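>>> Please find the sequence and the predicted model below.
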Amino acid sequence: MPTSPTSAQFPSGARNPAEPRRSAPDRGRTLLGPALALVHTGLAPTRSALTSALDVTRATAGAVTGELEALGLITVDSRPAGGGRGRPSHRLAIDPAGPVVVAAQIHADGLSVALAGLGGRLETPRYLPLPDATDPVRMLRAVAEAGAALARASTRRCLGMALALPNPVTEPDGTALAALHFAWPSGTPVADLFDQEVRRADFGPRARTPVPAAVANDANLAALAEHRHGAGRGARHLLLVTSGHRGVGGALVIDGHLHTGSSGLALEVGHLTVDPLGRPCPCGNRGCLNSETDPEALFIAAERIPDPAGPLLGQARLLARSAATDRVAERAVEHVVDRLGLGLAGLVNILNPDRIVLSGLHLDLLAAAPERLAAVVADRCLWGRSGRVPIVPAQVDHAGLVGAAELAWEPYLQDPQLVPTGRLAEGRPT
């Protein structure tokens, strides 16, 4: 069963006054998760920064970092970091030889997999074509086997695998609804099927056994990645809107929590109507953001045909970037940007975010026409130009994969003591 990213808020580590006071060792163990999360997100690059963030003594911070180092998760540089006031402090970093998880993503036209350490660090992703048969079992089997191959080839211990899907995933049961890109039955038990295929795959002697598996919607995971490691850091109410290879997705992060609604299906922003007379959408409606602002919509607006042998998203991004020198491309960008602005304005009116992050093709549309997009949103927003919401480009490369890694790492960020320790026994970690 998937680990739900809705629980992904880093605890502060502060003691509840109503709880009985615990001993120093107990107190230190409860701080392991918050401490690892602070190092993981770059908010505690030194032991003094960690001491301040956790509001603990230097001795407690030293004990906590020592245990995280013993688990092979972080490094503590004995050479102090200077440059500030007061006593120099030890540098903290993610251990580059520490354990990894496998992050995977299904796109409309292919698969991608990568190993990922802590700190939002991906190894070079591997891209694969879709299998000949795209039914759920064979698709998920292909993903699990590709991830297992990466784990077997690595010298680092694999602790889990997570998958970003291009369709809604219910919580907590993990079923896929409205699988618009593939002929999957609505209600496919994707979490259970993926767990079965991961258990069947050979992840090698250095992997945790069984390898934990999790699934979630790709836009939700991209938002989590941007909030922790990219353009969304520091935002209290972060709205992410993205267009990948096909369609449009969105997600909302509120105070560190992904807002996914009562059953994981909130923020399906792609099905917000922006042109009632527009193009048909796979959902059965017309003029959805999904069908008016994705790569295919940009090519239609430019009256051009993409190369069927090449990736659609990459070609659309190049078309958007050519708007500075190509008048046809410029008009097409303006057409799509106007509809994107209408959709963003409606979302701002409903959600009142303090920051909007655009990724995928929308990042290039923003770069091509930043003033036009901002003006359309402001003109249609209840708060008008005086309350303009910052619209910024995404910063995390391969955000869906990075978000999938966050999902796979989540149990260990909550409780680092779940990380297996000890020597390899009979070819398996203990």
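Perfect, I can see it now.
>>> C-alpha only now, for contacts and for neighbours.
OK.
>>> hey, where'd the helices end up in the stretch 51-200 of the chain?
Along the stretch 51-200 of the chain, the segments classed as helices by DSSP state H, counting those that start in this stretch run 58-70, 136-153, 190-200.
>>> Can you name every helix or strand that the first one contacts?
So that's helix 58-70. helix 24-30, helix 32-40, helix 47-54, strand 74-81 (3 or more C-alpha pairs under 8 Å, 6 or more residues apart in numbering; DSSP states H and E).
>>> Now tell me what touches the last one from outside.
Under the contact criterion C-alpha atoms under 8 Å, 6 or more residues apart in numbering, strand 74-81 has outside partners 46, 65-66, 68-69, 88-95, 98.
>>> what does the longest one give?
Contact with helix 32-40 is made by 10-13, 44-45, 50, 54, 64-65, 67-68, 92-94, 118-120, 412-416, as judged by C-alpha under 8 Å, 6+ apart.
>>> got the angle for that helix vs helix 47-54?
130 degrees (axes from the mean of the first three to the mean of the last three C-alpha atoms, to 10 degrees).
>>> buried set for helix 32-40?
For helix 32-40, the neighbour count (16 or more other C-alpha atoms under 10 Å) marks 32-40 as buried.
>>> what's the answer for the shortest one, then?
Taking 16+ other C-alpha under 10 Å as the neighbour-count basis, helix 24-30 is seen to contain the buried residues 27-30.
>>> try it against this one:
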Amino acid sequence: MTPTRTTRLERGRGALGPALELVHTGRAPTRAVLTAELGVTRATAGAVAAELEALGLITVDSRPGVAAGTQGRPSHRLSIDPDGPVVLAAQVHADGFRAALVGLGGRIVATEPGALTVEADPAQVLTEVVNAGVRLLRETGRRCLGAGLAVPSAVAEPEGTALNPLHLAWPPGAPVRDIFTRCLAGAGVVGPSGDEPVTGHAANDINLVALAEHRHGAGRGARDLLCVATGHRGVGGALVLDGRLHTGSSGLAMEVGHLTVDPGGRPCHCGGRGCLDVETDPLAFLEAAGREPGPETGMLRRALELLRTGYATDPAVRDAAHLLVDRLGLGLAGLVNILNPDRILLGGLHSALLEVDAERLHAVMGERSLWGRGGSVPVLACALEHSSLVGAAELAWQPVLDDPMAALSG
């Protein structure tokens, strides 16, 4: 490294993380944009980009093609290195798991599902998760920098315990982060130094959906993003403020599923009645449509299929959809009154309800929110496939984004 480049890099060392995050989230496709976003000189931005390239994280194209009809010399193009390192990401759900290797930019490099009965001991499924990840690492030959796990439960911090895995057999308070880390160590998944095991991270799956969508999907560019989604059962919510996931003082913020939308409604496992969690999930829709719910692990798929095939032709399905839209709109209006988001994302069954009757949803939100402003908040469907996996990867990538040089030196 030349003295001039060393001096520039020393001045820009603090910009390495912000620069990588800009490329990672697609907000700095060129060196010119990077220079403007960082507020540094072109020379310093060039030194920062060169160092990120030397670390194997990005590529710099110094001779990009010139588009027809444009003038001047095009700026260097910045891209994620397609052969760069990855993190191991996994999601556990009621009927098994999915493991993946995820690169920067939220790009899934390889993935493997696993169907099994999730036992009361979290180590059972997490051992299988890590084994699947090890197979993927072996097959791809990629360097692993960390690991993240999405679970269908609130995860308390700083303990990393799954407090209420309601649709899994796990006991309340299971130390999933520590178990995950031990499984990684037992399987020999090492970090950047090549000596120490990678660190395991864990968080609630809907929180991670919101984080992934904000950085790489339908929530990109939002300042205050609210995400509400269904799984096989129940409803979860998450909030991203100023680009950071809002988890509260101990990781338990945004349990929106327990917002009451029908005081005389169904009993909820929280002890209340008529919560969003039991009034707008796949079970509520199937029963309102007069259908037999069947096994829990297939409810979301059956609800989506019924809505797709029956909304236009079956009055019972249409009435059930309208009932859930009204309850969902009431819940979202209350959240708009409290949070004042600039964008709302819906996932699972809720995104399908948005597709069939967005006008009704906006009307209910407008009627029930303060000053009618709720009806004007943009409401979009989540855009990413496997968004919980991408969000789990974001947990593992965060130390690298915070300080790339320190993270990669181990």
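Okay, I see it. Model, not experiment: these values are computed from the prediction.
>>> related to what we said a few turns ago, now for the helices and strands packed on helix 58-70 of the first structure, which one comes closest to residue 224 of the first structure?
Of all those, helix 32-40 sits nearest to residue 224 of the first structure, with 13.3 Å by C-alpha to C-alpha.
>>> What is the mean deviation of the closest one from its aligned residues in the second structure?
Helix 32-40 of the first structure, aligned to the second structure and superposed, deviates on average by 0.6 Å (mean C-alpha distance after the TM-score superposition for the first structure).
>>> From the chain's centroid, how far away is that helix?
Relative to its chain's centre, helix 32-40 of the first structure lies at 18 Å (C-alpha atoms, centre = their mean, to the nearest Å).
>>> residues in the second structure matched by it, start to end?
Counting by TM-score structural alignment, helix 32-40 of the first structure falls onto residues 16-24 of the second structure.
>>> Next, find the distance separating residue 410 of the first structure from residue 60 of the first structure.
Distance of residue 410 of the first structure to residue 60 of the first structure, given as C-alpha to C-alpha, to the nearest Å: 24 Å.
>>> Can you find the partner of residue 40 of the second structure in the first structure?
Superposed on the first structure with TM-score structural alignment, residue 40 of the second structure falls opposite residue 56.
>>> Okay, its match and residue 48 of the first structure: tell me how far apart.
For residue 56 of the first structure, the distance to residue 48 of the first structure - C-alpha to C-alpha - is 10 Å.
>>> So for those two, which sits in the more crowded spot?
Taking other C-alpha atoms under 10 Å, residue 56 of the first structure and residue 48 do not tie; residue 48 has more neighbours (23 against 18).
>>> Quick one: the strands in the stretch 201-350 of the second structure, in order.
Taking DSSP state E, counting those that start in this stretch to define them, one finds strands in the stretch 201-350 of the second structure at 224-230, 235-241, 244-245, 343-347.
>>> Just name the most buried of the ones you listed.
Of all these, strand 224-230 has the most neighbours on average by mean count of other C-alpha atoms under 10 Å, namely a mean of 26.
>>> between it and strand 343-347, how many degrees?
Using the same axes, to 10 degrees: strand 224-230 of the second structure against strand 343-347 is 20 degrees.
>>> Which helix in the second structure has the most residues?
Longest helix in the second structure by number of residues (criterion: DSSP state H): helix 315-339.
>>> post-alignment, it versus the first structure, mean distance?
Mean for helix 315-339 of the second structure is 1.1 Å (mean C-alpha distance after the TM-score superposition for the first structure).
>>> Provide the aligned range in the first structure for that helix.
Under TM-score structural alignment, the alignment places helix 315-339 of the second structure onto residues 327-351 of the first structure.
>>> Give me the distance from that stretch to the chain's centre.
The answer for stretch 327-351 of the first structure is 24 Å, by C-alpha atoms, centre = their mean.
>>> Of residue 410 and residue 60 of the first structure, give the one with the bigger neighbour count.
Applying other C-alpha under 10 Å to residue 410 of the first structure and residue 60 shows that residue 410 carries more neighbours, namely 21 against 18.
>>> counterpart of the more buried one in the second structure?
Residue 410 of the first structure maps onto residue 398 in the second structure when the alignment is built from TM-score structural alignment.
>>> Let me see the contact set for its match.
So residue 398 of the second structure contacts nothing (C-alpha under 8 Å, 6+ apart).
>>> Look up how far residue 389 of the second structure lies from it.
14 Å.
>>> what does residue 363 of the second structure give?
33 Å.
>>> Likewise for residue 345 of the second structure?
Distance from residue 345 of the second structure to residue 389 of the second structure, by C-alpha to C-alpha: 17 Å.
>>> Repeat that for residue 306 of the second structure.
26 Å.
>>> now do residue 130 of the second structure
14 Å.
>>> ok now do the aligned residue in the first structure for residue 231 of the second structure, which residues does it touch?
Residue correspondence to the first structure (TM-score structural alignment): residue 231 of the second structure is matched to residue 244. For residue 244 of the first structure, the contacting residues are 107, 294-295, 313, 360-361, by C-alpha under 8 Å, 6+ apart.
>>> what's around residue 62 of the second structure, how many residues?
For residue 62 of the second structure, using other C-alpha under 10 Å, the count is 13.
>>> Which residue of the first structure is paired with it in the alignment?
Under TM-score structural alignment, residue 62 of the second structure pairs with residue 78 in the first structure.
>>> Skip the chain neighbours and tell me the closest residue to the aligned partner of residue 183 of the second structure in the first structure.
In the first structure, the residue matched to residue 183 of the second structure (TM-score structural alignment) is residue 197. Using C-alpha to C-alpha, 6 or more residues apart in numbering and skipping the chain neighbours, the partner closest in space to residue 197 of the first structure is residue 141 (5.4 Å).
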